[in-house]
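Novice: sequence below, structure please.
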Amino acid sequence: MSSAASDSPRSSLRPLKRHITAHDASGKGIFSDKVPSEAHVRQSTGGAMEFSLMYTNKHDPLRLADDADVEAYASYLKTPPALTIPGGTVCRTVDFAPGYTSPMHRTVSLDFGVVLEGEVELQLDSGETRLLKRGDVSVQRGTNHAWRNTSKDQWCRMLYVLQAAESVTLAGTALDEDEGGID
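Specialist: Next up is the predicted model:
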């Protein structure tokens, strides 16, 4: 997923912040200042989608000792990962422009997609569709799919958590990842 960064998002939705916790020397919870709280926005597909990388990890189980996970996440802010991280987890938000349909794509991961703002239609390569409204959750299990913002004038925001998985195998054939041109 390579794309030029933008300091001024086109989305009409409010900018997001992330609040990462840590520990002080005594073991009490504090808020980390190792990465800025403002979510960095990357535009993709001609500005019709905006990605904010909220958090990542590249290990299972996750390594929290000495803030190793925060350091790894900070490196992904400089060089964003593909849609997924092999052996890891990605948490991101995506804003979709009014009327926009994403490319059909498949990730080798278990994806939880939560509608935060607006409504979005989940389209499967079989032709089946479902309309998801605010608060609805989709559980993607390696299927080929696309997202369509059904509004003609409002942006839609989704929160995704993608956990790396083994490829889905049907009759001995693996269904590999296909990012469908999403950059």
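Novice: all contacts plus neighbour counts: C-alpha atoms, from now on.
Specialist: Will do.
Novice: what's the closest non-adjacent residue to the residue nearest in space to the middle of the chain?
Specialist: Among the residues of the chain, the one closest to the centroid is Arg92, at 3.1 Å (Cα atoms, centre = their mean). The shortest distance from Arg92 to any non-neighbouring residue, by Cα to Cα, 6 or more residues apart in numbering, is to Leu53 (4.5 Å).
Novice: helix, strand, or coil at the most far-flung residue of the chain relative to its centre?
Specialist: Note on the chain: the largest C-alpha distance from the chain mean falls to Ser26, namely 33.9 Å (Cα atoms, centre = their mean). Put simply, Ser26 is coil when judged by DSSP: H, G, I helix; E, B strand; the rest coil.
Novice: following up with a second sequence; could you model it the same way so I can compare the two?
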Amino acid sequence: MSSNPGQISTLGGITRYITGHDTAGKAIVQTENPAEWKAYENKSMAFTVGYTTSQFPADLNNDADLKKHEEVIEAGQLGLVNPNGTVCRFVDFAPKGAPLMHRTQSLDYGIVLEGEIEMLLDSGEKRLLKKGDIAVQRATMHAWHNPSETEWTRMLFVLQECKPLVVGGQDLGEDLTQAHTSEFASNR
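Specialist: The predicted model follows:
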């Protein structure tokens, strides 16, 4: 196990390095810190946020993006998606954890970093994604399931809010009703 705060999986830790500029305009590492993890669903998954933005395009002047990111994290109200911005999140999935069918109102890039994961869709389709594979989730109802008996899976997600999606005259907004706990649905 990693010594990173709150980490529950057997996968290695993550350190976040945020770059910036010195007064001469040279690139520097402005902050460096280990990821802080939060467990969900009886420790069958854990999340850590790498970074958020709250507007698009991001405003890097005078560290406006960094200040807003810190404000969003300190408020403790970040959902799966950050309105008008982006969320970079790591998720560790326990072996044989229960899949949670859900939909976010966002365009998501989900990249498998370690292990394998099944992507389950509400149509009944499923695909096995392996290390290095990417899923581009376009506001679809989906779930993730780690089929391994023993190994954890780690994914990196980048979520960007999208306009409301309408299919067949029906508005398909965020749907977290199948999440097992209100903690998962309300505080990620």
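Novice: on that earlier part again, state the distance from the residue farthest from the centre of the first structure to Leu64 of the first structure.
Specialist: 16 Å (Cα to Cα, to the nearest Å).
Novice: equivalent analysis for Gly118 of the first structure, please.
Specialist: Going from Gly118 of the first structure to Leu64 of the first structure by Cα to Cα gives 35 Å.
Novice: out of these two, which sits in the busier spot?
Specialist: Set side by side, Gly118 of the first structure and Leu64 show more neighbours around Gly118, with 20 against 11, by other Cα atoms under 10 Å.
Novice: for the closest residue to that one other than its chain neighbours, which residues are in contact?
Specialist: Excluding its sequence neighbours, the residue lying closest to Gly118 of the first structure (Cα to Cα, 6+ apart) is Cys156, at 4.6 Å. Counting by Cα atoms under 8 Å, 6 or more residues apart in numbering, Cys156 of the first structure makes contact with 95-98, 115-120, 149.
Novice: can you give me the helices in the second structure?
Specialist: Under the criterion DSSP state H, the second structure contains helices at 64-75, 182-186.
Novice: what is the longest one packed up against?
Specialist: Read it as helix 64-75 of the second structure. strand 45-53 (3 or more Cα pairs under 8 Å, 6 or more residues apart in numbering; DSSP states H and E).
Novice: ok, and what's touching the strand it packs on?
Specialist: Outside strand 45-53 of the second structure, the residues touching it (Cα under 8 Å, 6+ apart) are 7-9, 16, 35-40, 65, 68-69, 72, 82, 85-94, 97, 188.
Novice: gap between the two ends of stretch 137-148 of the first structure?
Specialist: This stretch, stretch 137-148 of the first structure, spans 15 Å end to end (Cα to Cα).
Novice: for it, give the aligned segment of the second structure as residue numbers.
Specialist: On the second structure, the counterpart of stretch 137-148 of the first structure by TM-score structural alignment is residues 134-145.
Novice: again with stretch 53-65 of the first structure
Specialist: Residues 49-61 of the second structure are where stretch 53-65 of the first structure aligns, with TM-score structural alignment as the criterion.
Novice: and Gly180 of the first structure, how far is that from Thr84 of the first structure?
Specialist: Taken as Cα to Cα, the span from Gly180 of the first structure to Thr84 of the first structure is 14 Å.
Novice: those two: who's more crowded?
Specialist: Legend: neighbour count by other Cα under 10 Å for Gly180 of the first structure and Thr84, higher for Thr84 (25 against 15).
Novice: list the contacts for the more buried one?
Specialist: By Cα under 8 Å, 6+ apart, the residues touching Thr84 of the first structure are 90, 107-109, 162-164.
Novice: count of neighbours near the aligned partner of Val94 of the first structure in the second structure?
Specialist: Aligning on TM-score structural alignment places Val94 of the first structure opposite Val91 in the second structure. Neighbours of Val91 of the second structure under the rule other Cα under 10 Å: 21.
Novice: residue contacts, the closest residue to Phe90 of the second structure other than its chain neighbours?
Specialist: Here the nearest residue to Phe90 of the second structure in space, its sequence neighbours aside, is Leu156; by Cα to Cα, 6+ apart that works out to 4.5 Å. Counting by Cα under 8 Å, 6+ apart, Leu156 of the second structure touches 88-91, 109-113.
Novice: want to throw these into TSV with distance to Gly20 of the second structure?
Specialist: Formatted as TSV, those follow (distance: Cα to Cα, whole Å):
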residue	distance to Gly20 of the second structure
Cys88	18
Arg89	21
Phe90	22
Val91	26
Tyr109	25
Gly110	26
Ile111	26
Val112	28
Leu113	26
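Novice: any chance you could map the strands in the first structure?
Specialist: All strands of the first structure, identified by DSSP state E, fall at 21-23, 29-31, 41-44, 49-57, 89-96, 109-117, 120-124, 129-132, 137-141, 145-149, 156-164, 168-170, 173-175.
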